[in-house]
Structures are given as C-alpha cells and as structure tokens.
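1. Next comes the sequence, and after it the predicted model I'd like to discuss.
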Amino acid sequence: MPERRRVLVVVGPTAGHVYPALALAEAWHALDPATDVRFAGALDGPATRLLGARGFRLDPVSGSQLVNVGVAGKLAAVPRVVAGMAQARRLLRAHGSRLVIGLGGYASGAVLLAGRALGARVTIHEANVVPGVANRLLAPVAHRVYLGFAATAPAFSARKRVLTGHPVRADIAALAGERRAAPDRERPARVLVLSSTRGEAFLAARVPALLRDLERRGLVVEALHQTGEVAPGDVAHAYRRHGVKATVAPYLDEIASAYRWADLVIARSGAGTIAEAAAAGVPSLLVPLGDASGDHQAANAAVVAGAGAGLAVRETEWRDEALAARVVALLDGPAWRTASAAARALAMPDAAARIVADCERLMAGRW
C-alpha cells in the first residue's frame, strides 16, 4: 500500500499567497482525498483567518525581512531566521512531510532549507514576472521552480523551471469554460473593483470619479467594490456623491460570482488577480502598486496590457478624463470581445493540477 502523501505548503503574509495555497490543497485532495496538506508561515498577516475559515490551520514559522533593510535590520533578523529553521525542522519531522512547496514570504527560506537538509523534495512557485529576492536565492536548492508567467523563464535554470501558470481555486478555474456575453447598452456596464490585502485608499479615492466620467460620456455603469481595510461607508458615500450606482463591501465571499458578473475589473496587478481575471475572461484596468518590491506589479501589468487583455496605468499617470475615454473604448462590444479573448489566451486555469502532476513525477517512489 503506498504511503500517505504529506505535503507542507509555505505561505506568505498576504491573501495573494494564501489563495494559491488553497488551490493546491484542492488539487491534491482531488487527486487523493487522503493527502495530508499542512501550511506554515509567519503569523503577521491574514493567513490564519483565511485558512481557518476553510478548516486548515497555520503552523507558525518565524521569519524576517532580509532585503531593503539596513545592517541593523539584517543583524536583528538573524536570530529570527535561526529560530525559524529550528521550528521548521520540528514541524517537518512531526508532520513527516516529504515535499515542501514555497509560495513566498519571509518564512519560505527557513522551511525550504530545513526541508532540503532533512532530505525532502523542495519546490518554489514564482508568481510574478520579476522574481522575488527570496525565490532567486532559494532557486539553487529547489528541485523545481514553477512559473506563473512565461516571461519569467530566463531568470531560472532550464533544468528546473516548469511553466504552470498561477494556481486559482476550482470555482474560479471553472469560469474558463463558461461563455461570456459582451456588455451592451441595454444594461449598465458592470465594474468590479478589488482591493489588495492592505486596502486600497488610492482606488477608493479615484474610482468613483472615474466611473462618473464614464457616465458623462454616455456609458451607464454600476460598481461592485471590495474595499479591504478602507472604510466601506466612506467609499459608498463617494459613489453616491458622484451619482454612480454601487454595492460596497469590505470583502466579497463569492468572488467567482463577482467575476462572472463583471465586464471590467479594476485592481492592483498582483499575480493572483491577473490569473483570476484571465480565467474569467474579464478585461482589466490594472494600477500597479508604486512601492511593490522591484516594481514587480508594473511588469505584471505590462504583460496583460501588451497582450491586449486590458489597460495599465500607474498612479502618477492617472487622469480621470483621459482614462475614462480609454475605458469607454475598451467596453465597446467588439473591443471588449477582443480583450476578453486575449485575457482567456493568458489563462492557465489548470495551474494547480499542473503543479500537483509534476510533484507526483518528482515524488515517484519517495512518499
């Protein structure tokens, strides 16, 4: 009888790290419901809440930022990293994990290095076009490097890299098989606005006025706005002040339904949002975070815009009237259909299954 599969997934501090981890757990359980998937990471983000809501727990592993900090910061980080490696070794031994998958975050290094020292297979997933510092440093010890974007390939060894796409949950992946209808003037254009983990003061402040300008150009719109940490009452008031119909909530539980409803997504250009919108076939207006490490969100957005799947605009380049003209043109029927098809062409909705299948090959006879 084959050994039970035991997999440890290391997550980072944002929802963008947790959702692909949940997608991988779904894919493992679809292959074998008895698979024991555990999660590890630092406790300083929403991971504990998001995993707990789905019946999982987060095992704590200490970590600390080693880049973009001064000498004092690096020295202060050393004991936390050492403690994290000790925690990781205890966790790996207790769980019996033979496979470790790193999805980013400060704890990844400690867990992957501990896993390698204990003889486990270790893999990483690079979600962004511009690789993160941690993944660049960990790539030499990883057995596989899974890529979310084809454009990332030159950064990693051809022997280790595998293009898989970015894992999305099954309900979102299922959208890739659904037919979409282009917006028309018989109903309002539907705009989905998504916040990142830390909230979106910029989008909350600027999108209501942008949608007002769409209506001034004769395009009736309605919005569904997820505010994150920004007070939803303030955002709802802004929409009312500009005369735009909007539903505002701090969090959207049925995100697949929201993508199905939307004609346009306005969001930051995190890899997860891009992968989800692509699977849904929804064109996007992407606004990269200006302080994202390595300006990686701008590179992500450039791939989408370059493929014709949406628009990209930096915060410093946002001009309501000029941008409104571009959005109205995008939401025109033929242009929208072209952008929707381009988004679908970027999609790899089976990314989680691809990663699991490759891990099975990597783990042959090793469980």
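-> Here it is on my side, so go on. Numbers count the residues shown, from 1 in each chain.
2. alpha carbons only for contacts and neighbour counts from here, please
-> OK.
3. what's the span of stretch 51-67, first residue to last?
-> Stretch 51-67 has an end-to-end distance of 27 Å (criterion: C-alpha to C-alpha, to the nearest Å).
4. Can you give me the buried ones in that stretch?
-> Of the residues in stretch 51-67, 51, 56, 57, 58, 59, 60, 61, 62, 63, 64, 65, 66 count as buried by neighbour count, 16 or more other C-alpha atoms under 10 Å.
5. The one helix or strand the first one maps to: how far from the chain's middle?
-> What that stands for is residue 51. Secondary structure assigned from DSSP states H and E places residue 51 in helix 47-52. Here the centre of mass of C-alpha atoms in helix 47-52, compared against the chain's by C-alpha atoms, centre = their mean, to the nearest Å, lies 16 Å away.
6. which helices and strands sit right next to that helix?
-> Helices and strands touching helix 47-52, by 3 or more C-alpha pairs under 8 Å, 6 or more residues apart in numbering; DSSP states H and E, are helix 15-31, strand 58-60.
7. Nearest to residue 228 among the ones you listed would be which one?
-> helix 15-31 (11.0 Å; C-alpha to C-alpha).
8. Can you name the element that comes right after the closest one?
-> Using DSSP H and E, the next helix or strand after helix 15-31 towards the C-terminus is strand 36-41.
9. List just the nearest of the buried residues of stretch 51-67 to residue 242.
-> residue 51 (37.6 Å).
10. show me what contacts that closest one?
-> Going by C-alpha atoms under 8 Å, 6 or more residues apart in numbering, residue 51 touches 18, 22, 57, 58.
11. 6 Å instead, please
-> Contacts for residue 51 (C-alpha atoms under 6 Å, 6 or more residues apart in numbering) come out as residue 57.
12. could I get the buried residues of stretch 51-67 as a markdown table with distance to residue 245?
-> Formatted as a markdown table, the entries for the buried residues of stretch 51-67 read as follows, by distance: C-alpha to C-alpha, whole Å:
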| residue | distance to residue 245 |
| --- | --- |
| 51 | 33 |
| 56 | 38 |
| 57 | 39 |
| 58 | 39 |
| 59 | 43 |
| 60 | 43 |
| 61 | 45 |
| 62 | 45 |
| 63 | 44 |
| 64 | 43 |
| 65 | 42 |
| 66 | 45 |
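13. Of all pairs in those residues, which one spans the longest distance?
-> Pairwise distances across those (C-alpha to C-alpha) peak at 28.6 Å, for the pair 56 and 66.
14. Skipping adjacent residues, who's closest to the residue nearest to the spatial centre of the chain in space?
-> For the chain, residue 272 is the residue whose C-alpha lies nearest the centre (C-alpha atoms, centre = their mean; 2.2 Å). Leaving aside its sequence neighbours, residue 272 sits nearest to residue 16 (C-alpha to C-alpha, 6 or more residues apart in numbering; 5.9 Å).
15. Count the residues that sit near that neighbour.
-> For residue 16, the count of nearby residues is 20 (other C-alpha atoms under 10 Å).
16. Comparison target, given below:
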Amino acid sequence: MDKKCTILIATGGTGGHIYPAIALARKYKQDGNRVIIVGTGNEIEKKIFSSENFEVKYFQSKLKGYSTFKKLFLSFRVDKDVKNFVRKNKPDLILGMGGYASSEVCRAGNKDSCVIIHEQNSVAGRVNRFLLFLKASAAIQGLPGSFSWIDRLFMHFSDDLKFLGNPIRREILNLRKDSYGKDNSNALKVFIMGGSQGARSINQSAPEALAIANQNIKIQIRHDTGEHDYENVRDAYRRLDLEAKVTKFNPNIESEYAWADLFIGRAGAMTVSELSAIGLPSILIPYPHAMDNHQFYNARFLEGKGGAVIINDENLTSELLAAEINALSKDRKTLIKMSESAFDDHFIHATDNIVEFTYEVIKKHKLMTMHQDLRGGGSY
C-alpha cells in the first residue's frame, strides 16, 4: 500500500493466537506500518512479547469464571476503555485472531476501521462465527473449511472469505527438511509434546509406549511435559531405564522440530500448521474436550493428506501408541512418504499472502466508506 496504516492485532491470550499474530506483526512492521498488539496481559503473552519490539496494550479479560455462553454474551459488550483506546488510535485495520478477548477490540471499531478475522482452526470458534456476519469486512481461514455453509449464508460479504493458511514464524519456516529418517542405521528421534499446560493422557502413555517400541528399534527421546507432569514423566523414564531429555516447556520449539523424525502430541491449529510447513510426520492425539471437537478436524487435515496418524484420546494406551510407532519406523520409507505428504506450501507463504489480502480489503473498505459518506450513509 502507498499509505502506511495503523494496524491493531487483537489476540486471544493463548499461544495458538499469539504466535500467528507475531508473524503478521513482523511483516506489517517491515512494510512500514504502525502495529499495536492488543492482548489480555496474561503471563504467556508477557513472556512471549517481551522478546519482540512491538507496541503492546493489555486489557485484562473480565470473562474469567463465566460459562461459555455467558462469555459469548459478555464478549459483545464493549468495555469503555477498549472503545476509547480504539477511537484514539484510529486504526485502518483491526485484525482479530480469535478468542473472547479479541472480540471487544473488533467490536469497538467504527465505520472507518476495517475489521478482518483470522480463524486458525478447522472449525471456527463461536466468537469468530458471530463476527463473521456482525462486523467483519473479510475472513481468513487458517485451515480449510473453518466456516460452514450455514455460516456463509449469514455473512454480509461474498468474495472475501479465503483459505490462506496460518502464519508461521520465520524460525520455523527455515527448518524445512527434504526428508525424515533416511538412514535406517540411525536411531528414530521422537519428540513428544504435552503442550504448555500438559496433556495428562499423553504424558502417562508415552514413556511405557517408547519402552515397548525401544525393544524393536533404537529410539532417542525428547519430551516436553507441560507444567503439571514434569516430575512424573521424568521419573517414569528413569524407572524404565530409558534415556530421555525431559523438559516442562521449551519456548524455542523450532530446535525440537529440527531434531525430530516423528512428532507425538495434540492437534492444535498452529501445531498442525507448523508440522505441515516443515513436513514433519506425526502421531496426533486430539484433545477430546476442545470446543466443537475442533482438534480432531485439525488432525484430519494432515491425516487426509497422508502426513499423520490419529489416535483418539479415549482409545490411547501405551500398547497402541507403541504399535503405531513400530509400524511407522519399520521401513523408513514410510516416514519419508509421510513427510512429503504432510508438506503444504500454503503455510510457507501464508504471512505474505494474508498481509497482501488485508491490504486489498482495506482499500476496498475505504472506497466503500467514502461512497457511503458521499451519499450521507451512516456507520454500520
């Protein structure tokens, strides 16, 4: 764009919202725009944003402790401080990255602010679905099929719903390997991730599964447990006499991806997108209590391409996980084929494509607003 813009990026307070926001903010800033990230001020955000040179504004979420439906209702009541902040900064673009915390910022925009939502998951969250037909000028899908045909019936735009992928940080994009596990003589390197809070079922099943699999193949292990299961997992590997690097959480996940031949973990949208961007084969165990079972549908994206195996959480046992590991590692050509199938260049170019698309929508929005003003039209 010729004219530099003021851009607010509203995040939802979790890593799945924060990391794509960072990738986009870096690109917008590189283009000379003023970028302000609006977050909730939780510890995860503060830790991640502290290493980035962005303007950041925090509004503490007032929705803690409420039920899902109460949150949905309250998220459409715009806090006075949020409204004043948005009006003061006069953003050309408000980019909502999903979650209840981002909805207030999106709702606070007036007719001069273009609102675009980005949905990371294969099934759209409830806030983004409401914003789709109440406020948004356009919507971007991080994984295909986020918005159902019913959602599309009610949206007030037609052309500006695109599958452009989830933005991936450059540290991860640089990891793309040509293949995994080419050398049968080397140990199979397995990276297990329980997530920042931990995935109890995975943490409980993985050590025993790897001990069983290790009887047939040589395995090297790295295991990020999350906050809650670190000591139990560490002690389990020691008891089983398995050498493993066990950590609570490694914020530099790119080092683990670069090392691994096989990933085992949940199926969050950004995890699935990162695995696809670098072509890392995986065994995915979707979180069973995710809203609308969206992690299962995220995992289906990779499974359908042949890049992942899905084990449902309720079926997860050490024996089943060991069997899948053995099946994938028996012939390393299987992992190579999975790597090739998992790779999708939508995610390689997602950041640039999303930024260019938003510039087009901003221009279109400004023209529409100008015509409304000339006709004496009001705000929407």
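-> Thanks, I have the structure now. These numbers were taken from a predicted model, which means no experiment stands behind them.
17. quick one: the helix holding residue 51 of the first structure aligns where in the second structure?
-> The alignment of helix 47-52 of the first structure onto the second structure (TM-score structural alignment) spans residues 45-50.
18. quick one, strands of the stretch 251-367 of the first structure?
-> Using DSSP state E, counting those that start in this stretch, the strands of the stretch 251-367 of the first structure run over 264-267, 284-286, 310-312.
19. Now tell me what touches the first one from outside.
-> The one in question is strand 264-267 of the first structure. For strand 264-267 of the first structure, contacts defined as C-alpha under 6 Å, 6+ apart pick out 191, 192, 193, 194, 282, 283, 284, 285, 286.
20. one more time with 7 Å, if that's ok
-> Identification of contacts with strand 264-267 of the first structure by C-alpha atoms under 7 Å, 6 or more residues apart in numbering yields 190, 191, 192, 193, 194, 195, 282, 283, 284, 285, 286, 287.
21. how far away is the fourth one from residue 258 of the first structure?
-> Going back to what we said before, that points to residue 193 of the first structure. Taking C-alpha to C-alpha, one finds residue 193 of the first structure at 10 Å from residue 258 of the first structure.
22. Which of those two has more residues huddled nearby?
-> residue 193 (24 against 19).
23. What is the burial count for residue 167 of the second structure?
-> Residue neighbour count, defined by other C-alpha under 10 Å, stands at 29 for residue 167 of the second structure.
24. Please apply the same query to the one 4 residues further on.
-> Residue 171 of the second structure has 11 neighbouring residues, counting by other C-alpha under 10 Å.
25. number of nearby residues for the residue lying closest to it once chain neighbours are set aside?
-> The shortest distance from residue 171 of the second structure to any non-neighbouring residue, by C-alpha to C-alpha, 6+ apart, is to residue 254 (6.6 Å). Residue 254 of the second structure has 17 neighbouring residues, counting by other C-alpha under 10 Å.
26. To which residue of the first structure is residue 254 of the second structure aligned?
-> In the first structure, residue 254 of the second structure lands on residue 256 (TM-score structural alignment).
27. Correct me if wrong: its match contacts residue 172.
-> Yes: assessed by C-alpha atoms under 7 Å, residue 256 of the first structure is found in contact with residue 172 at 5.2 Å.
28. Please identify the deepest-packed of the helices and strands packed on helix 47-52 of the first structure.
-> Scoring those by mean neighbour count under mean count of other C-alpha atoms under 10 Å gives helix 15-31 as the most buried, with a mean of 21.
29. before we move on, the earlier item: just put the strands of the stretch 251-367 of the first structure in TSV and tack on distance to residue 249 of the first structure and mean neighbour count.
-> Formatted as TSV, the strands of the stretch 251-367 of the first structure follow (distance: least, C-alpha to C-alpha, whole Å; neighbours: other C-alpha atoms under 10 Å):
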stretch	distance to residue 249 of the first structure	mean neighbour count
strand 264-267	15	24
strand 284-286	20	28
strand 310-312	25	25
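30. Kindly reformat those strands as CSV and extend each row with distance to residue 297 of the first structure.
-> Putting the strands of the stretch 251-367 of the first structure into CSV (distance: least, C-alpha to C-alpha, whole Å) gives the following:
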stretch, distance to residue 297 of the first structure
strand 264-267, 11
strand 284-286, 9
strand 310-312, 10
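31. Any idea which of these gets closest to residue 328 of the first structure?
-> Residue 328 of the first structure lies closest, by C-alpha to C-alpha, to one member of these: strand 264-267, at 10.8 Å.
32. mean per-residue distance, that closest one to the second structure?
-> Compared with the second structure after the fit, strand 264-267 of the first structure shows a mean deviation of 0.9 Å (mean C-alpha distance after the TM-score superposition for the first structure).
33. so which of the strands of the stretch 251-367 of the first structure gets nearest residue 343 of the first structure?
-> The closest of the strands of the stretch 251-367 of the first structure to residue 343 of the first structure is strand 310-312. By C-alpha to C-alpha, the value is 7.8 Å.
34. So which bit of the second structure is that closest one matched to?
-> Strand 310-312 of the first structure maps onto residues 308-310 of the second structure, going by TM-score structural alignment.
35. what do you get for stretch 234-247 of the first structure?
-> Aligned by TM-score structural alignment, stretch 234-247 of the first structure falls on residues 232-245 of the second structure.
36. Alignment lookup: residue 292 of the first structure to the second structure.
-> By TM-score structural alignment, residue 292 of the first structure lines up with residue 290.
37. And its match, how far from residue 313 of the second structure?
-> Per C-alpha to C-alpha, residue 290 of the second structure is found 12 Å from residue 313 of the second structure.
38. Looking at these two, which is more packed in?
-> Counting neighbours by other C-alpha under 10 Å for residue 290 of the second structure and for residue 313 shows that residue 313 has the greater number, 16 against 11.
39. Counting neighbours, what do you get for the closest residue in space to the more buried one that isn't next to it in sequence?
-> The shortest distance from residue 313 of the second structure to any non-neighbouring residue, by C-alpha to C-alpha, 6+ apart, is to residue 285 (5.8 Å). Here the number of neighbours of residue 285 of the second structure (other C-alpha under 10 Å) works out to 26.
40. In contact with residue 285 of the second structure, which residues?
-> Neighbouring residues of residue 285 of the second structure by C-alpha under 7 Å, 6+ apart: 265, 266, 267, 310, 311, 312, 313.
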